[in-house]
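Engineer: dropping a prediction and its sequence here:
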Amino acid sequence: MSEEETPLPERILDGLDPEQRQAATALRGPVCILAGAGTGKTRAITHRIAYGIATGVYTPQKVLALTFTTRAANEMRNRLRVLGAEGVQARTFHSAALRQLQYFWPQAVGGSVPELVEHKARLIAQAAGAMRLSNDRATIRDLAGEVEKAKVSMLTPDTYAEAHASGARAGGRAGQGPADLPGGHDARTIARLWQTYEEIKTDRHQIDFEDVLLLTVGILEEDERIAATVREQYRHFVVDEYQDVSPLQQRLLDAWLGKRDDLCVVGDASQTIYSFTGASSRHLLDFQRRYDDATVVRLVRDYRSTPQIVDTANRLLAARRPGADSVPATWATPLTLVGQRPEGPLPSWNEYDDDQAEAQGTAVRIQDLLDDGVPPSQIAVLFRTNGQAQAYETALADAGIGFRLRGTEQFFRRPEIRQALLQIRAGANAVAPEDATEDVPGAASDTGGANAVPQTVRDMLTSLGWSPRAPRVTGAVRETWESLAALVDMTDRMAAAHDQAVRAARAAGTEGPGEFTLRHVAEDLARRAAQQDAPAVEGVTLASLHSAKGLEWDAVFLVGLTEGLMPITFAETSDEVDEERRLLYVGVTRAREHLTFSWSLSRTPGGRPNRRPSRFMAEVLPDRSSRASARRRTGSAHGAGPAASR
């Protein structure tokens, strides 16, 4: 039977492994997919949705797929489109809730919908000022995070202090003192600050992101007519990264479901790393107890990493031992991954004299990979805290290696990007669309003029800080250049794709695409900005372990692996150390082929070598104790040996 003759449902299932196929064909009732890192969970759930639509079990518009990032939602929509499953709503919890809140607010509450405050730090600072509290930037950021965590944990200013004292707050410890809270404030002070913040919002008719969820929950729980309308609209739910849901998100999900159980959750308790934001794996761990008839599928075939890296990740989790203070049922039995890729190099490690030597040595090894043909965009340096980034920015800049810093301000909110979009839009709108190719600088012609559009974009961005060569400095200047360089690269790719489409049409004797102009660039950027779909920035990625979740690279350097950084100093309880172990596990499983661990013995050159490697290193690098010192080209790295893999 030819591919065209094969029924669509069977074509959708083609290429899935047995476990993925089991997940994709479990269409009704509660379904729990336990998916290890790199096991194709997004593939499984998108094929499940597409298969449900192809078999007539699902109506596309009645499926709501929930993710935690806009990027993940965009990826899911794109995959569903390729599978012919358009019409499915793939959104973040906040996006789905905000859409419903805006629609139902007039009939549920009346009047205009409050203005959404995207960043609460400014209002928190005003509340702190009104109370004559310290309002330095770092403290305000931490206070805003504390308020967010309390709200998603379903606390209020009235219940916060008591919950804090009893240890009821998710992820908290009973008996925490002021030193454990932002700015050294006690719980009652933070509760008053929170109340003041809420009063400021109310006076200004504003709400924050947590309010979006809280208000939507309130409307659905209090108005049966509206709840019935929403439940009629959405009949089937899929929740990705279920180990990261907060109590508030779970309550919203329950309100959407009502008494139904057409719910598919996907997650991995071993990748629970956001408890500091109120996320909890308890809902994933309790899923089978809540739904005793649930279908459970385990995805353990790792298609991302080499067997050597997979074995290292398995060892890291298997070495965990419960402590006397471990809270029961917070650590799930890890999935044992099975590598599916061909054999690769053994993970390696480096011990350096100091932080500067570690950064320089890492840059040397990155250059080795670049010389071997590994693209810079497929290399990442991952660290525990953002404060570690500066040394690597400097080392890479000194080595002439391009880099991008992930986890900073959102791409389309950066001042230089906003200015660039304004300039490009103004250029595209300078004349009427029908005259664009005649009057707009950089307009394409049928003789290959698409190449002029990238030059026009370059000319526009030069005034904002772009140059043909990357600046050999770090900080704001370098970040601005990297952002603008991403727009240049995106334009180049668009022009190349257009030229290729023109050539293909000519070869086939068919009508090709219209002329490529600056308007195409402006429209694509507008679409990307609306979807927060940032163009890729070419260069080595520098990122914290937390911001690396959900990403992957050919080569990963895990740096700064000393006691006090991994696990972090404030991880005092056994459960908190467990989360640090999971965080390192996430870092390990980001690598496809090359994985390097490193640490330094001293903070500064010439300092006392009083640091100790992370306790986790003895578990993943069993050959380290018998190493022979080996000086590398930096003259300051020791023991650059492979980790035993099996």
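Structural biologist: On my side now, so go ahead.

Engineer: switch to C-alpha atoms for all contacts and neighbour counts from now on
Structural biologist: Will do.

Engineer: the stretch 451-600 of the chain: helices as residue ranges?
Structural biologist: 452-462, 476-508, 518-531, 574-588 (DSSP state H, counting those that start in this stretch).

Engineer: quick one: closest of those helices to residue 173.
Structural biologist: Nearest to residue 173, of all the helices of the stretch 451-600 of the chain, is helix 574-588, at 10.1 Å by CA to CA.

Engineer: and for that closest one, what's in contact with it?
Structural biologist: When contacts are defined by CA atoms under 8 Å, 6 or more residues apart in numbering, helix 574-588 is touched by residues 37, 270-273, 309, 312-313, 316-317, 320, 322-327, 330-331, 382, 545-546, 548-549, 556, 558, 566-568, 571, 595, 616.

Engineer: try this one next to it:
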Amino acid sequence: MTTTTTTRPDADSVLAGLDPEQRQVATTLEGPVCVLAGAGTGKTRAITHRIAYAVHSGAYVPNRVLAVTFTARAAGEMRTRLRDLGVAGVQARTFHAAALRQLQFFWPQSIGGTLPNLVEHKAPLIADACNRLRIPADRTRVRDLSAEVEWTKVMLVDPDDYVRVAAAAGRGEPGGLDLASVARLVRTYEDVKTDRAVIDFEDVLLLTAGILDERPDVAATVREQYRHFVVDEYQDVSPLQQRLLDLWLGGRQDLCVVGDASQTIYSFAGATPEHLLDFPRRHPGTTVVRLVRDYRSTPEVVGLANSVLSMATGRHAQARLELIAQRPSGPPPSFTAYDDDVAEASGVAARIAAEVRAGRSAKDIAILFRTNGQSQALESALADAGVGYVVRGGERFFSRKEVRDAIVLLRGGARAALPGHDLGTETRAVLSSAGWDEKAPTAGGATRERWESLQALVVLADELAEKRPGAQLSDLVDELVERSQAQHAPTVDGVTLASFHAAKGLEWDVVFLVGVSEGLLPISFAETPDDVEEERRLLYVGVTRAREGIHLSWANSRTPGGRATRKPSRFLDAVRPQAAPAGRRAGAVTPAGARTKRTSGPLLCRVCGASLTVAVERKLGRCTDCPSSYDEAVFERLREWRSATCKAAEVPAYVVFTDATLVAIAEAMPGDTAALARIPGVGPAKLEKYADDVLAVLAAG
């Protein structure tokens, strides 16, 4: 086996390229640290560089660092980034994976015998418990009761206290059963597990916490092993996970947590941001760092995201982070109403097909929805449009037969490979024997899916060769084995279909949010104010998945010819045009989040004569999609002046003037202060500060 070598960076080089806040995270190595990180602000970069800087500077020993997150994919990505930074030996795992490893090691000496088998799914056990209690159990009821059993365990609710706690929490009637019946089922479920000698995933955390609590010697061993802790996505920690984390720490303060209360979308499963919000109080002396520079999305997407949260209420809203876009400007968000669900699916598919024809890779596009039931119409529409797609949450990539077979072939090729051969060329040669070809098949369906799976392996090989010059087939096999264990699949070239929840942590160039209507977002069963606010946060998560383009749509009725009884989501009230002239696309949102303004009389577009209802259009005096009359050279001089002004004042560009205001100035070409004052967006304070400079820039042209 050929071994590749990578250059080990020094501590200072690890800090290169970090912004001031990220650098503060990376260099604050002692005491409790709380990182409030908005979407797209580089939190994973900050914490992996923190670990790497600590290791390279000698402050941390790698195998004494435990970094925990919530998905195997995220843990795998963290390990990959650390390896690229020259750090090996750090334990980057999910809560469950870290606990299971400890449980397997300490069970024989603490409990004795063999650890019971771990079951992946509760459904068969729940069904058995229902049978014992003579409760009819169809698939839906079993699913709902499985979720409720999981909730009781992550919330540390004893079956004897379940009725009281569940009533106080407003749990309703899980699975259509009264709370007393659910309490009996929870007890019976535990009996079923005992009879079958099995444990579930929550038991892994409960049993590990129990051993650490009852065996001081075991707790001392774990605390000696792990001295430094990092917890990602801390807003999603449940009471059970927090209990385990406290036992790992044992009162120590060497903990860094990272999270964003505005991305709390798993409350139904026991996640609570209270641990994040209360962290400074529970850990006196905490260093709090806020990451608000958004490197993922354009100002237009960031503005929409900020606007979605602008009307939020409750404690989460008080902790919201106002993101500041760092990327150049992009296309405005679009809002589209369709007659029905079928028309919406067809319309979205047609727009995506146009994007692909224009050169956009399908893998850089996603369609997000609130419920999985919305997927079918979209799948059919994409198939009719000839666009490939991948349903996230479907069959796992590494479970596909063609992928398993390809890894076997690659392993065999690695044993026979001669050192020094190009990894990409070798990979293509091996996979050609599995049916891969340089050209994608014209056929769709299973043939296309098989090719896309193999193509994803080819792309991964090219990426590995670029990151690690000299990498060989054996290194690709090792990478695939690690990714398989973490379920960190490479990107398949197809449009991603996913629920809002499944899209958390991912990003695409262009995102279509469909079904943004009352009853779907917020979902109809979101009855309490807290429930509705979580739905608002779900929309925020969906918007912040987009790098460049964001398109929101809804259908006026469910079926063709049905009554148009649906209404756009209330969450769009602050950001979408309330009325657009017939035949016109719904208007755009400015980087700051355009809002509809009610006026005493209509303001008409000076180009086409249409009524202007959106703030940005009223500022411009024309529709955003009508041609502009300004001189590009003048506009660029204004932008250069603004750039120098905001740099000197150390404020974001929009604090001086927004792009829309600069366009309005360039179009109007005011010759004096009075004319400049008549332009919307140039108030008295800005007039006093900037009038002379702006007029000088205009006069210079």
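Structural biologist: Arrived safely. All values reported here derive from a predicted model rather than from experimental measurement.

Engineer: need the buried ones from the contacts of helix 574-588 of structure 1 selected in ChimeraX.
Structural biologist: Filtering the contacts of helix 574-588 of structure 1 down to the buried ones (16 or more other CA atoms under 10 Å) takes a single ChimeraX command:
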select :37,270,271,272,273,309,312,313,316,317,326,331,382,545,546,548,549,556,558,566,567,568,571,595,616
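
Engineer: I figured residue 391 of structure 1 was touching residue 356, is that so?
Structural biologist: Yes. Counting by CA atoms under 8 Å, residue 391 of structure 1 does reach residue 356; the two are 6.5 Å apart.

Engineer: which of those two has more neighbours?
Structural biologist: The neighbour comparison of residue 391 of structure 1 against residue 356 (other CA atoms under 10 Å) goes to residue 356, with 20 against 17.

Engineer: once you drop chain neighbours, what's closest to residue 227 of structure 1?
Structural biologist: residue 220 (4.8 Å; CA to CA, 6 or more residues apart in numbering).

Engineer: what's the counterpart of the one you found in structure 2?
Structural biologist: By TM-score structural alignment, residue 220 of structure 1 lines up with residue 212 in structure 2.

Engineer: hang on, that match packs against residue 223?
Structural biologist: No. Using CA under 8 Å, residue 212 of structure 2 is not in contact with residue 223, being 10.0 Å away.

Engineer: ok, these two, which is more surrounded?
Structural biologist: Taking other CA under 10 Å, residue 212 of structure 2 and residue 223 do not tie; residue 212 has more neighbours (24 against 18).

Engineer: where's that one relative to residue 239 of structure 2, distance?
Structural biologist: 16 Å (CA to CA, to the nearest Å).

Engineer: follow-up on the earlier one: return the most buried member of the helices of the stretch 451-600 of structure 1.
Structural biologist: helix 574-588 (a mean of 22; mean count of other CA atoms under 10 Å).

Engineer: equivalent range in structure 2 for it?
Structural biologist: The aligned range for helix 574-588 of structure 1 is 529-543, by TM-score structural alignment.

Engineer: ok, now stretch 94-111 of structure 1?
Structural biologist: Under TM-score structural alignment, the match for stretch 94-111 of structure 1 is residues 96-113.

Engineer: distance from the chain centre to stretch 213-229 of structure 1, please.
Structural biologist: 29 Å (CA atoms, centre = their mean, to the nearest Å).

Engineer: give me the residues contacting it.
Structural biologist: Stretch 213-229 of structure 1 is contacted by residues 94, 97-98, 100-101, 104, 108, 248-249, 251-252, 255-256 when judged by CA under 8 Å, 6+ apart.
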